[in-house]
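>>> Kindly return the folded structure for what I paste below:
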Amino acid sequence: KIEKSLRDLLKSRIVTSGPFKKGSRKKVLMFIGPTGVGKTTTMAKLGAIFALREGYRVSFITIDNYRIAATEQLKKYAEIMKIPVHVVNDQKAFKEIIEHEKAEIIMVDTSGRSHRNDLKISEIKSYADTIECDFEKILCVSANTKKLDLVNIFKSFDKVNFTSVIMTKVDETAFIGNVLDLADKYKKPIAYYTSGQEVPNDIDIADPEKLVSMMIGSINQ
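As a prediction, the model looks like this:
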């Protein structure tokens, strides 16, 4: 009975958004977050699901001009999935591609930014502010991030006005409560969580019941 009460309490504080849905207009998904959380791999997983499983026309854009390896990694995924990829260096080109690209879903990879670097976060915001279609900004955060760092990450990236959260690397920690706590505080739904490197597997739609089970499992360990 105590466990049921705990489950109900935890569930009441977890908001999920369900899978990303394609509406009648072109949809743009921008992936933001600190360095090393797995944004590029997460984007590739979802790109594979949209393109290969659900049959949407998908296009990738990267505005990450800082990490050559991440751009090459994205190009490799795109080649395997036969998804076009655009490497963009400025906002004008970015806006033009968004406007003229025939894809139904456009997925944007951004450079990993330290939450302490306000200038670079403002740069991501300025790219985001040019978009005028059905647009979601997704904050990717690692489940194994320390609480204080998470507090600062949410605070810094809130300037970009992100719409939902993807929790990565849940397989690398026994405790996911900090991310859920911050998402609740900022009233941002959890969309997905990832648990490995395999594309397009190792990603799940966030479900309150499953997330609570993971939390209680960590308490009981």
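
>>> Every contact and neighbour count from this point should use C-alpha atoms.
Noted.

>>> Buried residues, the longest strand anywhere in the chain. List them.
Longest strand of the chain, by residue count under DSSP state E: strand 134-142. Neighbour counts over strand 134-142 (16 or more other C-alpha atoms under 10 Å) mark 135, 136, 137, 138, 139, 140, 141, 142 as buried.

>>> Now the second one: closest residue in space, sequence neighbours ignored.
Closest residue to residue 136 apart from its sequence neighbours, by C-alpha to C-alpha, 6 or more residues apart in numbering: residue 29 at 5.0 Å.

>>> ok, that neighbour - contacts?
105, 106, 107, 108, 135, 136, 137, 138 (C-alpha atoms under 8 Å, 6 or more residues apart in numbering).

>>> let's go with 6 Å and repeat that
107, 136, 137 (C-alpha atoms under 6 Å, 6 or more residues apart in numbering).

>>> cool, and residue 147?
residue 178.

>>> Any chance of the buried residues of strand 134-142 in a markdown table with distance to residue 47 as columns?
As requested, those are exported to a markdown table (distance: C-alpha to C-alpha, whole Å):
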| residue | distance to residue 47 |
| --- | --- |
| 135 | 16 |
| 136 | 15 |
| 137 | 15 |
| 138 | 14 |
| 139 | 16 |
| 140 | 15 |
| 141 | 19 |
| 142 | 20 |
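
>>> run this one through as well so I can compare:
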Amino acid sequence: MARKATKKTTKTKTAKRPRLGRWLFRWWLRVVSVVFLLMVAVVLLYSVVNPPTTIYMFQESRRLGGLDRQWVPLKNIAPVMARSVVAAEDANFCNHWGFDLVAIRTAIEEGSGRGASTISQQVVKNVFLWHGRNWSRKALEAVMTPLIEALWSKRRIVEIYLNVAEFDEGVFGVEAAARHYFGVGPEELTAVQAARLAAILPLPKERSASNPSKSVRRRAAAILDGAATIDADGRATCFQS
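The predicted structure follows:
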């Protein structure tokens, strides 16, 4: 009788383990589904509603006691500004779905000195995520980047990028940057001014658009040519009206 009872107990424990595993898997699946649906909902919301702030902006605002930032629609920004940041950061922006595979392959071949982050990836990082390098952030970025490409227009991606990018300590967005560096509105930016603003990214705290170093001047000159090139060859069509 004792042996039979032992066998019955063992079978019961064995039966409980698969059931527990299935229960945990179902709950994990539900959590992942809810998180994904929340991401879709937020991305859809920001396709029509301007992001009021970001995690990094909130942190900087607390540290500095405030920020210089004013949202401006893309139609009120000099077109050359949009072309300049695309030429500087992601010349093939109109030709990919969020990841520039050619740039990634080149970055791998040349080593870590060359960046391959697209404007879409930078928007995801700046608007939805936190700064830093870890696998969890990279995983979320990999999921959300094609999501914004699917749910936002290219114009919307550029518009949000220009309004959340940091251009100096406490200076966020092209409207604040144009007035901070040149004393003009974003619609009045010249090609040279736009190129210099694009040239200080992604290290605005170490570079100046109004008092550029030799390296910034060289980079701005290259961006000036690049902006004209993507305008001429059609690589700016997707975000220009």
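
>>> what TM-score do we get after superposing?
Remark: TM-score between the superposed chains equals 0.23 [TM-score structural alignment, normalised by the length of the first structure]; 92 aligned residues with a C-alpha RMSD of 6.0 Å.

>>> returning to that earlier point: check which helices and strands the longest strand of the first structure is in contact with.
strand 27-32, strand 164-168 (3 or more C-alpha pairs under 6 Å, 6 or more residues apart in numbering; DSSP states H and E).

>>> on that earlier part again, now render the contacts of residue 29 of the first structure as TSV, adding distance to residue 11 of the first structure.
Putting those into TSV (distance: C-alpha to C-alpha, whole Å) gives the following:
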residue	distance to residue 11 of the first structure
107	30
136	24
137	24
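
>>> Which one of those is nearest to residue 167 of the first structure?
residue 137 (13.9 Å; C-alpha to C-alpha).

>>> I'd say that closest one and residue 106 touch.
No: under the contact definition of C-alpha atoms under 6 Å, residue 137 of the first structure does not touch residue 106, with a separation of 11.9 Å.

>>> ends of stretch 10-27 of the first structure, how far apart?
32 Å (C-alpha to C-alpha, to the nearest Å).

>>> picking up where we left off before, out of the helices and strands packed on strand 134-142 of the first structure, nearest to residue 126 of the first structure?
Nearest of these (C-alpha to C-alpha): strand 27-32, 12.6 Å.

>>> tell me the angle that closest one makes with strand 164-168.
Orientation of strand 27-32 of the first structure against strand 164-168 (axes from the mean of the first three to the mean of the last three C-alpha atoms, to 10 degrees) gives an angle of 50 degrees.

>>> Give the next helix or strand downstream of strand 27-32 of the first structure.
Next along the chain after strand 27-32 of the first structure, taking DSSP states H and E as the criterion, comes helix 39-48.

>>> what helices or strands is that following helix leaning on?
Counting by 3+ C-alpha pairs under 6 Å, 6+ apart, helix 39-48 of the first structure packs on no helix or strand.

>>> Show me which helix runs longest in the second structure.
As assigned by DSSP state H, the longest helix anywhere in the second structure is helix 2-46.

>>> list the contacts for residue 39 of the first structure?
Taking C-alpha under 6 Å, 6+ apart, one finds nothing in contact with residue 39 of the first structure.

>>> where exactly do the strands run in the first structure?
Going by DSSP E, the first structure shows strands at 27-32, 58-62, 85-87, 105-109, 134-142, 164-168, 190-194, 203-205.

>>> Let's have those in TSV, adding distance to residue 118 of the first structure.
Output for the strands of the first structure, formatted as TSV (distance: least, C-alpha to C-alpha, whole Å):
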stretch	distance to residue 118 of the first structure
strand 27-32	14
strand 58-62	20
strand 85-87	23
strand 105-109	18
strand 134-142	16
strand 164-168	20
strand 190-194	24
strand 203-205	30
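
>>> So for residue 69 of the first structure, which of these sits nearest?
strand 58-62 (12.0 Å).

>>> From the contact counts, what lies against that closest one?
Partner elements for strand 58-62 of the first structure (3+ C-alpha pairs under 6 Å, 6+ apart): strand 85-87, strand 105-109.

>>> Need the contact partners of the last one.
If I follow you right, that is strand 105-109 of the first structure. Counting by C-alpha under 6 Å, 6+ apart, 27, 28, 29, 30, 31, 58, 59, 60, 61, 62 sit against strand 105-109 of the first structure.

>>> And stretch 72-85 of the first structure, by the same measure?
Counting by C-alpha under 6 Å, 6+ apart, 59, 60, 61 sit against stretch 72-85 of the first structure.

>>> Switch these over to CSV; also include neighbour count and distance to residue 94 of the first structure.
Shown next, in CSV, are the contacts of stretch 72-85 of the first structure (neighbours: other C-alpha atoms under 10 Å; distance: C-alpha to C-alpha, whole Å):
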residue, neighbour count, distance to residue 94 of the first structure
59, 23, 13
60, 23, 11
61, 22, 8
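
>>> Fine by me, thanks again.
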